[in-house]
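J.: Predicted model, plus sequence, below.
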Amino acid sequence: MSSSQPQKPVTLITGASGGIGSAVARALAGTHELILAGRGGERLAALCTEVGGRPLALDLTRPETFEEALAGLGRVSNVIHNAGVVELGTVAEQGHAVWTHTLAVNTVAPAELTRLLLPSVRQERGTVVFVNSGAGLSASGGWGSYAASKFALKALADALRAEEAARGVRVTSVYPGRTATEMQRKVRSQEGADYTPEAFIDPQTLAQTIAFVLNAPRDAMLTDLTVRPGPQA
């Protein structure tokens, strides 16, 4: 009898040192080999040490650098597109630089990263998860640039799902409501409101949701998941 064990899936997470990304890394540690993508620095290095992950330095504003950065990466089974930026402001006041930066990080970077990693994900019959937002389903005043990038991310996910289903690749969009992260702290500051993390979704809850998506039986594909804060006790 062979004593060999099945290979663990290799999961790449962008924005890994952020609140949701680090929670996902911790939720998957031990059952997945992890590639943790970010801008580098002490937080990413510390997380890699904690969960046994490999760091991957990526500048999401420069997709032309991705191919070189990914060279020699090896197997990749799953990709979790978690990194994102937000800058609130009305259409009347936000210039093209904000729109260009937001769309580059939130939409163009995931598209290019997916394109480059797709051959490996196909071979692994893996899963691509796009961490979207409630703003990717409904746009409110002051959220134009961010919502536009997330609507586009939904379109990317929907097209990819249709294109890759026959090759065994699963594609899921997750639409979190307000989540207790540093990004949410920034948003609340821009809104002139208090940051009350207990009123928002715990990043660990989202991490467990994403883990469930990755580990779901092969006869199911979870296409779109909306997660909202629960009722307050």
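T.: Perfect, I can see it now.

J.: C-alpha only now, for contacts and for neighbours.
T.: Noted.

J.: Show residues contacting the longest helix along the chain.
T.: With DSSP state H setting the assignment, residue counts place helix 144-164 as the longest helix in the chain. The contact list for helix 144-164, computed with C-alpha atoms under 8 Å, 6 or more residues apart in numbering, reads 85-91, 98-99, 102-103, 106-107, 111, 130, 132-133, 135-139, 169-173.

J.: Looking at those residues, which are in helices?
T.: Cross-referencing the contacts of helix 144-164 against helices under DSSP H gives 98-99, 102-103, 111.

J.: The nearest residue to W143 once chain neighbours are set aside and Q190: what is the separation?
T.: Leaving out its chain neighbours, the residue that sits closest to W143 by C-alpha to C-alpha, 6 or more residues apart in numbering is L88, at 5.5 Å. Using C-alpha to C-alpha, to the nearest Å, L88 is found at 7 Å from Q190.

J.: The chain: strands as residue ranges?
T.: Using DSSP state E, the strands assigned to the chain run over residues 10-13, 33-38, 54-57, 78-81, 127-131, 170-176, 224-227.

J.: any chance of these in JSON lines, plus distance to P197 and mean neighbour count?
T.: Shown next, in JSON lines, are the strands of the chain (distance: least, C-alpha to C-alpha, whole Å; neighbours: other C-alpha atoms under 10 Å):
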{"stretch": "strand 10-13", "distance to P197": "23", "mean neighbour count": "24"}
{"stretch": "strand 33-38", "distance to P197": "24", "mean neighbour count": "24"}
{"stretch": "strand 54-57", "distance to P197": "28", "mean neighbour count": "20"}
{"stretch": "strand 78-81", "distance to P197": "23", "mean neighbour count": "26"}
{"stretch": "strand 127-131", "distance to P197": "19", "mean neighbour count": "24"}
{"stretch": "strand 170-176", "distance to P197": "14", "mean neighbour count": "24"}
{"stretch": "strand 224-227", "distance to P197": "16", "mean neighbour count": "16"}
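
J.: Any chance of JSON lines for the ones you listed, columns distance to K186?
T.: As requested, these are exported to JSON lines (distance: least, C-alpha to C-alpha, whole Å):
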{"stretch": "strand 10-13", "distance to K186": "22"}
{"stretch": "strand 33-38", "distance to K186": "19"}
{"stretch": "strand 54-57", "distance to K186": "24"}
{"stretch": "strand 78-81", "distance to K186": "20"}
{"stretch": "strand 127-131", "distance to K186": "18"}
{"stretch": "strand 170-176", "distance to K186": "17"}
{"stretch": "strand 224-227", "distance to K186": "21"}
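
J.: Comparison target below:
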Amino acid sequence: MRVHLVTGAGSGIGLALADRLEARGDRVLRLTRDVVDLADADAVRRWADGLGETRLDSVSHVAGTVDLGTVADLDLAAWRRQLDVNLTAPAVLTAALLPALRAARGTVVLVNSSAGLTAHAGWSAYAASKYGLRALADTLRAEEAEHGVRVTTVFPSRTATPMQEKVHEQEGRTYDSSRWIRPETVVEAIVHVLDLPADATIPELVIRPR
């Protein structure tokens, strides 16, 4: 039985991914807000160290947080939380779980954002965290290739999730989920990455609405 860890498994893409993997018979470790606060790096490390898994076929970093604001106006707490949750937590969690990933020659999936490819006004801290996440993935990919660990960054455009609803609220726009990519569509892409034969890797995957 394959074993996966999914962060952000309480809603949106993370929930859809965890449900999909369990439905096909895989075992899924669901990391949600009530399990550990991803903004607390020390707590993340303690939780990972106590997990007790010797093999992990994949770790999918789906959790994220967003608070829009300009460089001039965004407060320090919002900067710290977005960098802690969106960038530091994936780094700390992955580092702690590398022995289990290496043992299974597993895959790390980092769900990024179109904001990790192009930064726009008002997206200061969030875009910075996502650009950093891409750099983390590139570094990890180069470091872990010799250990058989594959690393994929997925860049979905706006997806119909609770986070997207929050973004619309912050933008002062009406939210219409039918306009955006379904979480299940992003999950299809992630599952394709997880099931890829061992002779290939997908470094990056960009998903846009039609």
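T.: Alright, I've got the coordinates. Values in this document were obtained by computation on a predicted structure and should not be read as measured data.

J.: picking up where we left off before, which one in the second structure is aligned with the residue nearest to W143 of the first structure?
T.: When the second structure is aligned by TM-score structural alignment, L88 of the first structure is paired with L68.

J.: cool, and N78 of the first structure?
T.: So, by TM-score structural alignment, N78 of the first structure is matched to S58.

J.: could you measure the residue lying farthest from the centre of the second structure against G132 of the second structure, distance?
T.: Relative to the mean C-alpha coordinate of the second structure, counting by C-alpha atoms, centre = their mean, the farthest residue is A72 (27.5 Å). Distance, A72 of the second structure to G132 of the second structure, using C-alpha to C-alpha: 20 Å.

J.: picking up where we left off before, in contact with the residue nearest to W143 of the first structure, which residues?
T.: 142-146, 187, 190.

J.: one more time with 7 Å
T.: Contacts here follow C-alpha atoms under 7 Å, 6 or more residues apart in numbering; on that basis L88 of the first structure touches 142-143, 190.

J.: a markdown table please, covering the residues you listed and showing distance to G177 of the first structure.
T.: Below are the contacts of L88 of the first structure laid out as a markdown table (distance: C-alpha to C-alpha, whole Å):
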| residue | distance to G177 of the first structure |
| --- | --- |
| G142 | 17 |
| W143 | 14 |
| Q190 | 17 |
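
J.: Quick check: ChimeraX command selecting the buried ones in those.
T.: Selection of buried members from the contacts of L88 of the first structure for ChimeraX, criterion 16 or more other C-alpha atoms under 10 Å:
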select :142,143
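
J.: Which member of the contacts of L88 of the first structure is positioned nearest T49 of the first structure?
T.: The nearest member of those to T49 of the first structure, counting by C-alpha to C-alpha, is Q190 at 33.9 Å.

J.: Give the equivalent position in the second structure for the closest one.
T.: Mapped onto the second structure by TM-score structural alignment, Q190 of the first structure lines up with Q170.

J.: and for the longest helix of the first structure, what span of the second structure is it aligned with?
T.: By TM-score structural alignment, helix 144-164 of the first structure lines up with residues 124-144 in the second structure.

J.: what separates the spatially most central residue of the first structure from Y195 of the first structure, distance-wise?
T.: Centroid-nearest residue in the first structure: N82, 1.8 Å away (criterion: C-alpha atoms, centre = their mean). N82 of the first structure sits 21 Å away from Y195 of the first structure when distances are taken as C-alpha to C-alpha.

J.: Ok, T100 of the first structure next?
T.: 28 Å.

J.: Settle it for me: which of those two has more neighbours?
T.: Between T100 of the first structure and Y195, counted using other C-alpha atoms under 10 Å, the more crowded position is Y195 (17 against 14).

J.: Tell me if I'm right that the more buried one and K186 touch.
T.: No - with contact defined as C-alpha atoms under 7 Å, Y195 of the first structure does not reach K186; the gap is 8.6 Å.

J.: Identify the residue of the second structure aligned to V174 of the first structure.
T.: Taking TM-score structural alignment, the alignment pairs V174 of the first structure with V154 from the second structure.

J.: list the contacts for that match?
T.: 110-112, 204-206.

J.: Now with 6 Å, please.
T.: 111-112, 204-206 (C-alpha atoms under 6 Å, 6 or more residues apart in numbering).

J.: tell me which of these is nearest to V44 of the second structure?
T.: Closest to V44 of the second structure, out of all of those and judged by C-alpha to C-alpha, is V111, at 18.3 Å.

J.: does that closest one really touch S60, like I thought?
T.: No - when contacts are counted by C-alpha atoms under 6 Å, V111 of the second structure is not listed as touching S60 (7.4 Å).
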